[in-house]
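In: sequence first, then the predicted structure, then my questions.
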Amino acid sequence: MEALRASSSLQLSMISTRLPTTPTENLMFNLSFSSIPNSSFSSLRRTTAKSKLFSTVSSSTISTEPIDPPQPELEILTQEEKFDWFSQWYPVMPVCDLDKRIPHAKKVMGLDIVVWWDRNESAWKVFDDTCPHRLAPLSEGRIDQWGRLQCVYHGWCFNGSGDCKFIPQAPPDGPPVHTFKKACVAVYPSTVQNDIVWFWPNTDPQYKDILLKKKPPYIPELDDPSYTKIMANREIPYGYEVLIENLMDPAHVPYAHFGIMKIPNANNRPKADREGGIPLDINVQTLDIDGFLGKHQYGSSRFIPPCVYFAFPNFKSDQSNGSVSTAGTKKELSSHVAQRRALLVFICIPVSPGKSRLIWTFPRNFAVWIDQIVPRWMFHVRGNLILDSDLYLLHVEERKIMEVGSSNWQKACFVPTKSDANVVAFRKWLRKYSGGQVDWGTKFTGTLPPSPPREQLMDRYWSHCGQLPQLQCGL
């Protein structure tokens, strides 16, 4: 592993950037966020209303007196303010991690679905993972020679519209039982956007054309050919709430990922401890049912419920590399650096209580050649090493939160500094618009599954590699 890291660092360090480490490594959980253009996400509802800023105690305040954490505001929910978890688009998997030759079993929002490639329509399809015959999982089947989804149990075959096209046990001269409505499979509306398969978690026919009325959040940079992007995904053994708030928290990076990630030292300030944590001035400026915007001293970040959280690192011109240049060269360099753009995109998928799925990608429009020569599996190794380093503590933390009750989160947790503003904002959004937790409908009560042994939690093969056959060559 050390040799692998050294090899990766050697290749990537050839790039001249202002970052102290490689772009691929240092973009993840970077503390520098820049301003977000209003047009970056076309599906966002623009609003001019400003919500109350979160009242957290300034991290620069020095006092020997105990400080009580800010108390949650009393809020009265109305029917219009309720967030409908089953009226949203959900990402399933990146297209690059789906094999067109076989069906794939996935779970999202407690729903068992099967994703498969319909070559007759040249489209990814998302079905209920249940054969109407005897309720066997269709994901255990195959794609037959005519491009139909075939159930492995009795051979029933279905087209991309969910219609049953063949029942081997039905006499050819008998009634056409395969045309009966009960022989059809429930089909979810689906689409591919930003090279990710999305689906709408309702098979009611009234939502067949929901894509014409509402689209998934769109990230233009992921479709821009001038940007490089490598996607990865992983099954996470703790819930959606803990996953997304952890990604919103830059303050944990130098501690939970110490020795794995190199964090730039802002203004070369002296370290107060070994890890070099610093005060972070994060403020939440807007919060409504469509999410919230967070302002950092280095830029901005945004949460688009239920799944998308992204941030923009800020790349400023500097001469820290010691190069000498004329005034004209400096102007040209400044113009070049100002055009650099990079995003940190985290897509957090609620799977079931205590389980989630993460899709991450860090598109950038500089040092693009790195991803053309460095194997994709090396990016996966690095990303999963970071996820591993705080996986167990987050799994345990989630159970402690459940013990006190998710609605009591802010009473149980002491969050006196502005570095926790994004996390406090997410918990406030969750409490205000969803009663403090994911609405699983009738699927679950919210009780967490039994906690497996630590060794099983840390088993990366079944949570990542085993689900991506194209990566097994890198093991």
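Out: Ah, there it is.

In: drop to CA atoms for contacts and neighbour counts, all remaining ones
Out: OK.

In: and Ile373, how many residues sit next to it?
Out: Residues within reach of Ile373, counting by other Cα atoms under 10 Å, total 9.

In: separation between it and Glu332?
Out: To Glu332, Ile373 is 28 Å away according to Cα to Cα, to the nearest Å.

In: which stretches in the chain count as helices?
Out: Under the criterion DSSP state H, the chain carries helices at the ranges 2-12, 23-26, 240-247, 253-256, 327-338, 370-373, 376-389, 391-404, 409-412, 421-434, 454-457, 460-463.

In: quick one, which of those helices is nearest to Thr445?
Out: Thr445 lies closest to helix 391-404 among those, at 12.3 Å (Cα to Cα).

In: here's the one I want to compare it with:
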Amino acid sequence: MTVKKLDVNGFFAKREWGDSEFIAPCIYHAYTADQVDGTETSAETKKASPASRKLSLIFIGVPVSPGHSRLIWTFPRNFGVWIDKIVPRWFFHIGQNLILDSDLYLLHVQERKIENIGGSKNWQNACFVPTKSDALVVGFRRWLNKYSDGEVDWRGKFSGALLPSPPRERLLERYWSHVVNCKSCNTAHKGLNALEIILQVVSVGLIGIVAATKQYAMSMVARTTMVSMAIICFAASKWLAHFIKKIFHYHDYNHALS
């Protein structure tokens, strides 16, 4: 990655698989070169194959208060869109949220280290960015220092000081930061919660039927089958409760092993 142009409007950068740009003050846009089957195309190839593959990654990070931003992102492309009509969106969010949560935690730690060494103008004393893949980070910090005096202009609404770090469970909390605002995840959360309750009711109901039915009125095979189904339903409800908490509420992990 190399930053080719930087001015008050942001900067433009080149990378091996395409280009990217920071559009001041809060939009990042990365996009591929025209491709067909993963290969860059010439002007002649484009004419011969108008359906060249293109994809973009667009991030809009809007500061809302010191230490907090609203993230809006999209991943537009002109190929493989059929999968979005088959697989529900919340299923893709499982992996995407894991990445975002990991980045969120690292950025949370980083911004406090930067504050401790005197603010964004001295950020290089807190961060080690030796590789070409760090070029965009350096580019953004250069832009922030040159055109924004190294900080967000809160216009008197906030002092700019960061609040103390909250407990890890609250920092990586996912329900109020994403699920409640995402139609797909919110619908899945409600549906899976309802399924958990149904499994528990079925489990209790089956045990109740076995207990209330006289021994001679039900064969041993049927009784064993119903008890087994009750156990399976109960175990499934417990696994589902763990899945719901991990995916839609709080997923802790060791960043050193991620």
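Out: Ah, there it is. Everything numeric in this text was worked out from a predicted model, so none of it was measured.

In: overlay them and tell me the TM-score.
Out: A TM-score of 0.64 describes the superposed chains when it is computed by TM-score structural alignment, normalised by the length of the second structure; 184 aligned residues with a Cα RMSD of 2.5 Å.

In: in a markdown table: the helices of the first structure, plus distance to Gly354 of the first structure.
Out: A markdown table is the format used below for those (distance: least, Cα to Cα, whole Å):
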| stretch | distance to Gly354 of the first structure |
| --- | --- |
| helix 2-12 | 31 |
| helix 23-26 | 28 |
| helix 240-247 | 8 |
| helix 253-256 | 21 |
| helix 327-338 | 42 |
| helix 370-373 | 34 |
| helix 376-389 | 16 |
| helix 391-404 | 8 |
| helix 409-412 | 16 |
| helix 421-434 | 16 |
| helix 454-457 | 12 |
| helix 460-463 | 14 |
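
In: and Pro63 of the second structure, what pairs with it in the first structure?
Out: Under the alignment (TM-score structural alignment), Pro63 of the second structure pairs with Pro350 in the first structure.

In: neighbours around its match, how many?
Out: Each residue near Pro350 of the first structure was counted by other Cα under 10 Å, and the total is 27.

In: I'd assumed Leu358 was in contact with it.
Out: No - here Pro350 of the first structure lies out of contact with Leu358, judged by Cα atoms under 8 Å, at a distance of 9.1 Å.

In: picking that back up, looking at the helices of the first structure, spot the one closest to Trp116 of the first structure.
Out: Closest to Trp116 of the first structure of the helices of the first structure is helix 460-463 (Cα to Cα; 20.4 Å).

In: matching residues in the second structure for the closest one?
Out: Aligned using TM-score structural alignment, helix 460-463 of the first structure spans residues 174-177 in the second structure.

In: sorry, back to before: and the helices of the first structure: which comes nearest Phe315 of the first structure?
Out: helix 327-338 (6.9 Å).

In: list the buried residues of the closest one.
Out: Judged by neighbour count using 16 or more other Cα atoms under 10 Å, the buried positions of helix 327-338 of the first structure are Val337.

In: for stretch 55-74 of the second structure, same thing?
Out: Within stretch 55-74 of the second structure, the residues that count as buried by 16+ other Cα under 10 Å are 55-56, 58-61, 63, 65, 67.

In: I figured Trp17 of the second structure hits Thr32, correct?
Out: Yes - using Cα under 8 Å, Trp17 of the second structure makes contact with Thr32 at a distance of 5.9 Å.
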